[in-house]
Structures are given as structure tokens and as C-alpha cells.
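Enquirer: okay, sequence plus prediction incoming.
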Amino acid sequence: MELGVFSLSDIYPGSPDTAASRIDDIISFGVLAEQHGLDVFGIGEHHTRAFAVSSPAVMHAAIARATSKITLTTTSTILTVLDPVRLYQDFATLNLISHGRAEIGAGRSAFAEPFSLFGENMAEYDQLFAEKLDLLLRLRDEEQVTWSGRYRPALDAAEANPRHEGDLPVWVAVGGTPSSAVRAGRLGLPMVALDP
């Protein structure tokens, strides 16, 4: 059994916190989590000013340099609005920086804001997620990827670099729908259950 703690990076209304102060706090929390013997530290991804962190990989890179054992994961990376190639590269880099401690919790998002910000159609969020998860897993598992889909340009013998070191676990972040849990099971992927 592993024990861990997660931060959504919220900035409460009326609090004196700023994005900068919350980021400093969250990095400190990651370091403290390892010092107190926890196994996992997770950070959520959000794209509104009510939250401090839009790039968990960048945050975890800072934590990775100040820790040596704790697993660094995302409570939900919003795969539906991100390019799987860039996401893979960011977390493969984090995996190298942390010497194999990176994980991705891939989710669809419970908020509408990222879809308009990144120009994706929220009405197609399940199709977006399925296609992008397929590509992310291919990039993780294959040295060269030839792939085509509906939501991003095709790849022809593409080599996404850097290559990760050791394992790069991808979890399915499951919130409000049973179909997400079914998808994780069908793909043989672990899942993290989030409060819908």
C-alpha cells in the first residue's frame, strides 16, 4: 500500500495568497511529504485564476530536484485539451529529471474553461480523450509511432524525444462516469478515483 497527498493548488477567494505564494507552498508540501515518509505527491492541473498550477510537470520538476524517493503524479492531467506529443515529452523529461519517479493521471476535466481556452469542443470530450489517450500510450510504448486521428495531425514514424527512463505509468483519472472506469479496465490501466 502507498500513501500520498494531493494538491489542487486552489487560491481561496479573499485569501492573501497569490499564484507565486501558492506555488512556493506546493513545492514545500512536496518536499515535506517525502520528509514525512509519504510515497506519492500529486498536483492537479487547472486553467483558471482560482488555481495556481496549470503545468504540473514544471512544478514536479522543481520538487524532483529537492527530493529523491517520492513518486510525482498528477491528480488529473487534462488530456482532452493537450497535445499528447507535448505531454509525453514533458513527462518523459520529468521522468529523467526525477530518475524514474514521474506518473501521469490522465483525465477529461470537470471544468469547461480549458476547452474554450485551448479551442476544443467540450461536446466531444469523450472522443477527444479516447483518441488522445491512445496516442499518449503509443508514444510511451513505441520508439517510432505512425498514427492518424481526427483531432491532431498524423504522425509518420515519429520519434518523440526524450525517451523516458524505466516506467512511465499512465493512470486514468475517473470522476463522474462509470464508462471511465470501464475504459481503464479495458486498457489494463490503473485508475485514480476523483470526487466528481
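Expert: Sure thing, it's come through.
Enquirer: CA only for contacts and neighbour counts going forward, please
Expert: Noted.
Enquirer: please enumerate the helices of the protein.
Expert: Using DSSP state H, the helices of the chain run over 19-35, 56-65, 84-97, 113-118, 125-141, 178-187.
Enquirer: structure B:
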Amino acid sequence: MPQSIEFGLDTFGDVTRGPDGELLSHARVLRNVVEQGVAADRLGLDFFGIGEHHRAEFAVSSPEVVLAAIAARTERIHLGSAVTVLSSDDPVRVFQRFAELDGLSNGRAEIILGRGSFTESFPLFGYDLSQYQELFEEKLALFAALITQEPVTWSGRLRPALTEQLVYPPVEHGRLRTWVGVGGSPESVVRAAHYGLPLVLAIIGGSPARFAPLAELYRKALAQFGKDPQPVAIHSPGHIADTDEQALDELWPNYRTIMDSIGRERGWGPITREHFADEAGPHGALYAGSPETVAQKMAGAIRAIGAARFDLKFSNGTLPHELMMRSIELYATKVVPRVRELLEDDAG
């Protein structure tokens, strides 16, 4: 178990409902996301991550723009993507944007690179979905070279080559902290280890214990590749209220909205309240309930994975901003201290 555990928050900038029950504008949601990030900093959390999407249900298509707005109003919290869809972007431009964020935030920028679970960005930016795997592998190789901040000589099949190319602006102090986000495939885990990059496990369904073998595979692969040990983080959804019943009642209709919307596209049946309750139960991936319930479940997941960070995805469908702000407050003031206490009891 890592000596020091970090606690963060993630959001996709889900389009939410206002007090009148109507959906807010994307612009209003963006402003609310900034307020959420500012609150996370004020409450002493370690990380605030924003995901990239290109569809109606989510307001954020360029996380680094919103993160820059948060950086201007915060002091200490680290700010990053969750995730950046590297496959449909250019690694050089991605590095430049996050290097600028790092400069603006005085060294607080991070990036989580991934392939993304949605595919809208591929046709939008002119990429062929048949090259889904190859695009990510090639671009991750280039990004891994860029973060060394040495002159880059690189060639691939899908992007023009670089020869002794320096990229500006440089990161001011050290390297840009770069993670790889994965959804559960062994190949993705080994790929992250190959480059010696920290790993984020997106655990969005089922028991976190199912992912423990992947975390172990990652650590073994790091050693086999001769890389230094790296942290493993957990990303999972959740919502916190004063009681279990309140948290589930607040979350359910909003969670159902987004899950059914996605499910219609992917051929899933409508989500049931029973399935929702199972995921919110002791062995599911949904961290919804009172502070004590969520803390106990988080501590169990951190133990199972040997995680160094836990990022709670606090935005869930149309869940209103005011309820998310209360969830953030409870997470920072009640859940995080309790998880630290539980883990300290283990160590003692």
C-alpha cells in the first residue's frame, strides 16, 4: 500500500438540470465546472480532472481550456484531463497545450491519455475508426518521446516524422505528469508499463477486486521492462449525501438518464433500479451513499488495487450542480478523512 494516498475528483461536464428542471446551456455548465474545481481546491483535494467529449450530453470538448480557467482561481490543486483522447488529436499540440497549462498553474498540470469510450471525435477530426488501435499506439509512442523534452526524432505510419525537433513551450520544472487511462485490457496495462507511465484504472462496473490482477500485471511489467515503480489510480463514479437513501434517490433518475441515452446507441436494455442498487452495493463500482458508506467502500478498493490515488467521478448525467457541490463538500470534509483513518488503522 502506498505511504501517501491522493484524492481527486473527475467530471465530464455532464449537461445538468437547473432548479426549474430544464437542461442548462452548455455555457452555463462550463461555468459551473469552474466553480466545482475552485471548491475542490478550497476544500484541500489533490486533483481535479475533466474529460473530453464531443456529444450533446457533455459540455467539455477541450479540457485544458476549462482547466486554465480553474488554474487562474486556484492555488494548490493539480489539474488534468480525464481523459484526453490522444487517438484523434495531435501529440505535439496536446503536449503544447498542457505545457502551457502547466506554466499558467505554476507546475500543477497533469494529463491522462486514453483512447476514449466514445468515438465521435474520429469522424469529427477526420480519423478512420478502422485504425483505432494503431492510432493510439503510434501517438502514445510519440507523446512518450515528447515528455522527455529532448530533441525528438520519430517516425510512424499515420503522422509526419520529426527530426531532432524541440517542442515549445517547455515544461518549467521537471516533466509533465502523464498517466495512461485504461478500461481493463491487459494489453493496455502492459503498454503503459512499456513507457514507464503511471496507470489509471477506469472501474465503472463490477467489483474493483476484479481489477487487482491488472494492477499486479502492470507492476510486474514495469519490473520486466526495467522501469521504476509507478502509481496506480482508480477512477469510479459516485455521489454522496447525508444518508444512503438520500444519495441513491438523488442520483438514480439522473444516472438513469445518461445510462439509457448511451444504452440506446449501444444496444443495451434500459438500466433497472435493481442493477443500480447492485452497483451501489458493497461489490459494485458506484460509490453512492452516506460519507461512511462511501469511505468504507473506497478504502476497500484502494486496498484491493494498492492504489495511490482515488478519483471520484462526481458528475453523473443530469445530476444538478447544487447536489454535486454538496457531494464535493462531503467527499472532502467527511469521506477523505475517514478513508485516511481506515487505511491508517490497517498500517497500525
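Expert: That came through fine. Computed from a predicted model, the values in this text were never measured in an experiment.
Enquirer: which one of the helices of structure 1 lies closest to Glu2 of structure 1?
Expert: helix 19-35 (12.3 Å; Cα to Cα).
Enquirer: buried set for that closest one?
Expert: Ala19, Arg22, Ile23, Ile26, Ile27, Phe29, Gly30, Val31, Ala33, Glu34 (16 or more other Cα atoms under 10 Å).
Enquirer: rewinding a little: so which of the helices of structure 1 gets nearest Gly166 of structure 1?
Expert: Short answer: helix 84-97, nearest of the helices of structure 1 by Cα to Cα, at 8.4 Å.
Enquirer: that closest one corresponds to what range in structure 2?
Expert: The counterpart of helix 84-97 of structure 1 in structure 2, using TM-score structural alignment, spans residues 91-104.
Enquirer: repeat that for stretch 38-56 of structure 1.
Expert: Using TM-score structural alignment, stretch 38-56 of structure 1 pairs with 45-63 in structure 2.
Enquirer: distance from the chain centre to the matching stretch, please.
Expert: 9 Å (Cα atoms, centre = their mean, to the nearest Å).
Enquirer: with stretch 126-143 of structure 2 instead?
Expert: Remark: stretch 126-143 of structure 2 is offset 20 Å from the chain centroid, using Cα atoms, centre = their mean.
Enquirer: quick one: that stretch aligns where in structure 1?
Expert: So stretch 126-143 of structure 2 sits over residues 119-136 in structure 1, by TM-score structural alignment.
Enquirer: give me the contact list for the matching stretch.
Expert: Residues from elsewhere that reach stretch 119-136 of structure 1 (Cα atoms under 8 Å, 6 or more residues apart in numbering): 79-81, 83-85, 87-88, 106-108, 112, 115, 147, 149-151.
Enquirer: show me which residues of that stretch are buried.
Expert: Glu120, Met122, Tyr125, Leu128, Phe129, Glu131, Lys132, Leu133, Leu135, Leu136.
Enquirer: show me what contacts the residue nearest the centre of structure 1?
Expert: With distances taken as Cα atoms, centre = their mean, the residue of structure 1 nearest its centroid is Thr77 (3.1 Å). By Cα under 8 Å, 6+ apart, the contact set of Thr77 of structure 1 is Gly44, Glu45, Pro56, Ile104, Gly105, Ala106, Gly107, Arg108.
Enquirer: farthest-apart pair in those residues, please.
Expert: Pro56 and Arg108 (15.6 Å).
Enquirer: corresponding residue for Pro198 of structure 2 in structure 1?
Expert: Mapped onto structure 1 by TM-score structural alignment, Pro198 of structure 2 lines up with Pro190.
Enquirer: next, find the distance separating Leu82 of structure 1 from Asp24 of structure 1.
Expert: 25 Å (Cα to Cα, to the nearest Å).
Enquirer: quick revisit: what's the end-to-end length of the match of stretch 38-56 of structure 1?
Expert: Terminal-residue distance, stretch 45-63 of structure 2 (Cα to Cα): 19 Å.
Enquirer: list the buried residues for it?
Expert: By neighbour count on 16+ other Cα under 10 Å, the buried set for stretch 45-63 of structure 2 is 45-54, 57-61, 63.
Enquirer: check contacts around the spatially closest residue to Thr77 of structure 1 that is not a sequence neighbour.
Expert: Distances taken as Cα to Cα, 6 or more residues apart in numbering place Ala106 nearest to Thr77 of structure 1, at 4.8 Å, with adjacent residues excluded. Counting by Cα under 8 Å, 6+ apart, Ala106 of structure 1 touches Thr74, Ser76, Thr77, Ile78, Leu79, Leu133, Val170, Trp171, Val172, Ala173.
Enquirer: go with 6 Å
Expert: Ser76, Thr77, Leu79, Trp171, Val172, Ala173 (Cα atoms under 6 Å, 6 or more residues apart in numbering).
Enquirer: those residues: which two are farthest apart?
Expert: Greatest spacing in those, by Cα to Cα: Leu79 and Trp171 (11.5 Å).
Enquirer: what's the longest strand in structure 1?
Expert: strand 71-78 (DSSP state E).
Enquirer: average distance between that strand and structure 2?
Expert: Once fitted to structure 2, strand 71-78 of structure 1 is off its aligned match by 0.7 Å on average (mean Cα distance after the TM-score superposition for structure 1).
Enquirer: can you put the contacts of Ala106 of structure 1 in JSON lines and add distance to Thr93 of structure 1?
Expert: Listed next are the contacts of Ala106 of structure 1 as JSON lines, based on distance: Cα to Cα, whole Å:
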{"residue": "Ser76", "distance to Thr93 of structure 1": "18"}
{"residue": "Thr77", "distance to Thr93 of structure 1": "16"}
{"residue": "Leu79", "distance to Thr93 of structure 1": "17"}
{"residue": "Trp171", "distance to Thr93 of structure 1": "18"}
{"residue": "Val172", "distance to Thr93 of structure 1": "20"}
{"residue": "Ala173", "distance to Thr93 of structure 1": "21"}
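Enquirer: what is the nearest of the residues you listed to Gly100 of structure 1?
Expert: Ranked by distance to Gly100 of structure 1 (Cα to Cα), the contacts of Ala106 of structure 1 are led by Trp171 at 15.6 Å.
Enquirer: what does that closest one align to in structure 2?
Expert: Match for Trp171 of structure 1 (TM-score structural alignment): Trp179.
Enquirer: I figured its match hits Glu110, correct?
Expert: No: at 7.8 Å, Trp179 of structure 2 does not count as touching Glu110 under the criterion of Cα atoms under 6 Å.
Enquirer: scan structure 2 for its longest strand.
Expert: Counting residues, the longest strand found in structure 2 (DSSP E) is strand 232-240.
Enquirer: next secondary structure after that one?
Expert: Next helix or strand after strand 232-240 of structure 2 toward the C-terminus (DSSP states H and E): helix 244-266.
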